[in-house]
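Chemist: prediction below, plus the sequence it came from.
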Amino acid sequence: MTTILVTGGTGTLGRLVTERLRGDGHDVRVLSRHAEPYAVDLRKGGPGLDRAVDGVDVIVHCASTPRGGDEQAARNLIGAARRAEVPHLVHISIVGVDRVPLGYYKAKHAVERLVEESGLGWTVLRTTQFHDLVRTMLRAFAKLPVMLLPAGVDDQPIEVAEVAARLAELALEAPAGRVADMGGPEVRTFPELARAYLRAEGKRRAVLGVPLAGKAYRAFRSGGHLAPQQAVGKRTFEEYLGERVAR
């Protein structure tokens, strides 16, 4: 039995990683700001973090927020892992963090570099956007009578449970460095995704592409966030929506 710490273990991804590993019989500790007995704010660190990592074989680092603080959180986690001599740190990242000059992507890329330079055994997996995130974005766009979408941008959403399964596999393997990216099964235009969302929700909206400005938008238009050569995901966006509606 392996002892594994999952940071962000109550989140969308971390919860599924935790369930998967526990289902396979491993001892899993969940670290988040409010999950006892390992309630820790990674951005602040402290003795609670040292207790959480003490004696673990693997850390799966899922904790992240676009509101800022990921780099400091990673520094604190890596420092604690070094002190505890943790053999393996697995980190989840995003396809395109080195190509799309978006603030959150830049922070995720900086965390990758911290992991690589940590002196620990490490594994980094990048994936495309989760179905959940794309649905949340489209729900926000659909609040208006006309869905205004970024013109010329495609996406490649992936099922979060498939990513969780891959992370669980990597946690039980030897440190592998940067592993192959995971992309969703299909590269789709945003209008296609929007119309699929509207059909599933039984809504009617006009869909209009709006050109935007800036380097990040140009990078998204050029597909910097896509992994068409690694379209390993199985579940389509329509299949995901169908289950959500059924619930």
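Modeler: Structure received. This one's a predicted model, so the numbers in the text were calculated from it and none came from an experiment.
Chemist: CA only for contacts and neighbour counts going forward, please
Modeler: Fine.
Chemist: would you mind measuring from the residue lying closest to A151 once chain neighbours are set aside to E85?
Modeler: Leaving aside its sequence neighbours, A151 sits nearest to G209 (Cα to Cα, 6 or more residues apart in numbering; 4.2 Å). Going from G209 to E85 by Cα to Cα, to the nearest Å gives 51 Å.
Chemist: cool, A151 as well?
Modeler: Where E85 is concerned, A151 sits at a distance of 48 Å (Cα to Cα).
Chemist: what's the answer for T123, then?
Modeler: The value you get for T123 to E85, if Cα to Cα is used, is 16 Å.
Chemist: the two - which one has more neighbours?
Modeler: Neighbours were counted for T123 and for E85 using other Cα atoms under 10 Å; T123 has more, 24 against 16.
Chemist: where does the more buried one land in three-state SS?
Modeler: What DSSP: H, G, I helix; E, B strand; the rest coil gives for T123 is strand.
Chemist: same question, the one 10 residues further on
Modeler: At L133, secondary structure determined by three-state DSSP is helix.
Chemist: need the strands for this protein, in chain order.
Modeler: Under the criterion DSSP state E, the chain contains strands at 3-7, 27-31, 58-61, 88-94, 121-127, 146-150, 154-155, 177-178, 188-189, 206-210.
Chemist: next, format these as JSON lines and append distance to A73.
Modeler: As requested, the strands of the chain are exported to JSON lines (distance: least, Cα to Cα, whole Å):
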{"stretch": "strand 3-7", "distance to A73": "10"}
{"stretch": "strand 27-31", "distance to A73": "12"}
{"stretch": "strand 58-61", "distance to A73": "10"}
{"stretch": "strand 88-94", "distance to A73": "13"}
{"stretch": "strand 121-127", "distance to A73": "16"}
{"stretch": "strand 146-150", "distance to A73": "32"}
{"stretch": "strand 154-155", "distance to A73": "29"}
{"stretch": "strand 177-178", "distance to A73": "20"}
{"stretch": "strand 188-189", "distance to A73": "34"}
{"stretch": "strand 206-210", "distance to A73": "36"}
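Chemist: structure two is appended below for comparative analysis:
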Amino acid sequence: MSVVLVTGGSGTLGRAVVRGLVREGHRVRLTSRSPRPAEPDPGVDWHTVDYATGQGLDAAFAGVDSIVHTATVVNGKRDAALTRTVVEAAVRAGAPHLVYISIVGVDRIPFSYYRGKLAAEAVVRESGLPWTILRTTQFHDLVLRVLSGLAVLPIMPVPSGIRVQSVEVTEVAERLVALATGTPAGNVPDLGGPETHLVSDLARLYLRARGKRRRLLPVRFPGKVFTTYRNGEHLAPEHAHGTVTFAEFLAEETGKSQ
């Protein structure tokens, strides 16, 4: 089996990718900003690194066959710089297959984080490495965090006219595992969730599942970013290949918290 490294392997997506690789019997390494836990998952080689300086990356990347790059930061410019540091270390390691996870709409939505992801894509394409890039829609986890934050108020504001096509993170991880253990494929088809809903409809699902009562206040946010969201530039209806709906995800999460 191949040796696969996951950057950001302690994050939400990274953990799911690591678990998927371990299940398939691959030798797995991960890099993380976090210190190695006292009892790491069996079969996983943990490397604590500094993505800003590249410290620790050369040792972690030595001898790997492929890298799934899930490490990210909210600041767009820093995210592109982080990816460049990862790419440079991968080149020094002998040019393994680099798989990069991006977001549907990064080339159409003028949001600073998205611009950083688009710049990071360019770094990957121009790296000279064998590469694969997958864009996905937002994760169910992110939608849940946003709704949870909005629901702390007695009146719950929700962006009006915006639809969401969220996808289950484990399904994204499965796709990344398949890509990382396959041949470099360049830009691959997007991966979107199975359904598209207005944010207000998802808010009602959330409130019902949590047993909360809130009045919803539709808010039409101004600006180019929200205009592109209302235009659906972040959606991939022709690539609705996910199978787990937000309602199913929410029921699972609600069961865990009880």
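Modeler: Right, received. Where do you want to start? These figures come from a predicted structure and were not determined experimentally.
Chemist: care to give me the TM-score?
Modeler: Once superposed, the chains reach a TM-score of 0.97 (TM-score structural alignment, normalised by the length of the first structure), with 246 aligned residues with a Cα RMSD of 1.0 Å.
Chemist: what residue of the second structure matches up with A174 of the first structure?
Modeler: Aligning on TM-score structural alignment places A174 of the first structure opposite T183 in the second structure.
Chemist: how much space separates that match from R175 of the second structure?
Modeler: From T183 of the second structure to R175 of the second structure the distance is 13 Å (Cα to Cα).
Chemist: leaving out the residues flanking it, which one is nearest to the match of A174 of the first structure?
Modeler: H97 (7.9 Å).
Chemist: next: D154 of the first structure.
Modeler: Nearest non-adjacent residue to D154 of the first structure (Cα to Cα, 6+ apart): T189, at 4.2 Å.
Chemist: what do we get in the second structure for the one you found?
Modeler: When the second structure is aligned by TM-score structural alignment, T189 of the first structure is paired with L198.
Chemist: does A52 of the first structure touch S32 like I think?
Modeler: No. The criterion here is Cα atoms under 8 Å, and A52 of the first structure misses it with S32 at 10.4 Å.
Chemist: who touches both of these two?
Modeler: Y38 (Cα atoms under 8 Å, 6 or more residues apart in numbering).
Chemist: ok so, going back, with respect to V111 of the first structure, which of the strands of the first structure lies nearest?
Modeler: strand 88-94 (8.7 Å; Cα to Cα).
Chemist: and stretch 181-190 of the second structure, how far out from the chain's middle?
Modeler: 16 Å (Cα atoms, centre = their mean, to the nearest Å).
Chemist: same check on stretch 61-75 of the first structure?
Modeler: From the chain centre to the centre of stretch 61-75 of the first structure is a distance of 12 Å (Cα atoms, centre = their mean).
Chemist: which outside residues touch it?
Modeler: 6-9, 11, 13-14, 32, 42-45, 89-92, 104, 107-108, 110-111, 114-115.
Chemist: quote the end-to-end distance of that stretch.
Modeler: Across stretch 61-75 of the first structure, first to last residue, Cα to Cα, it's 12 Å.
Chemist: who's in contact with the alignment partner in the first structure of A95 of the second structure?
Modeler: For A95 of the second structure, the aligned position in the first structure is occupied by V86, per TM-score structural alignment. By Cα under 8 Å, 6+ apart, V86 of the first structure lies in contact with V53, G55, V56, D57, V58, I59, L120.
Chemist: pull out the buried residues from these.
Modeler: V53, V56, D57, V58, I59, L120 (16 or more other Cα atoms under 10 Å).
Chemist: show me what the third one lines up with in the second structure.
Modeler: When the second structure is aligned by TM-score structural alignment, the residue opposite D57 of the first structure is D65.
Chemist: and if you look at the last one?
Modeler: Structural correspondence for L120 of the first structure with respect to the second structure (TM-score structural alignment): L129.
Chemist: that match and H97 touch, don't they?
Modeler: Yes. Between L129 of the second structure and H97 there is a contact under Cα under 8 Å: 6.6 Å.
Chemist: can you tell me how far the counterpart of V158 of the second structure in the first structure is from M137 of the first structure?
Modeler: Mapped onto the first structure by TM-score structural alignment, V158 of the second structure lines up with L149. With distances taken as Cα to Cα, L149 of the first structure is found 10 Å from M137 of the first structure.
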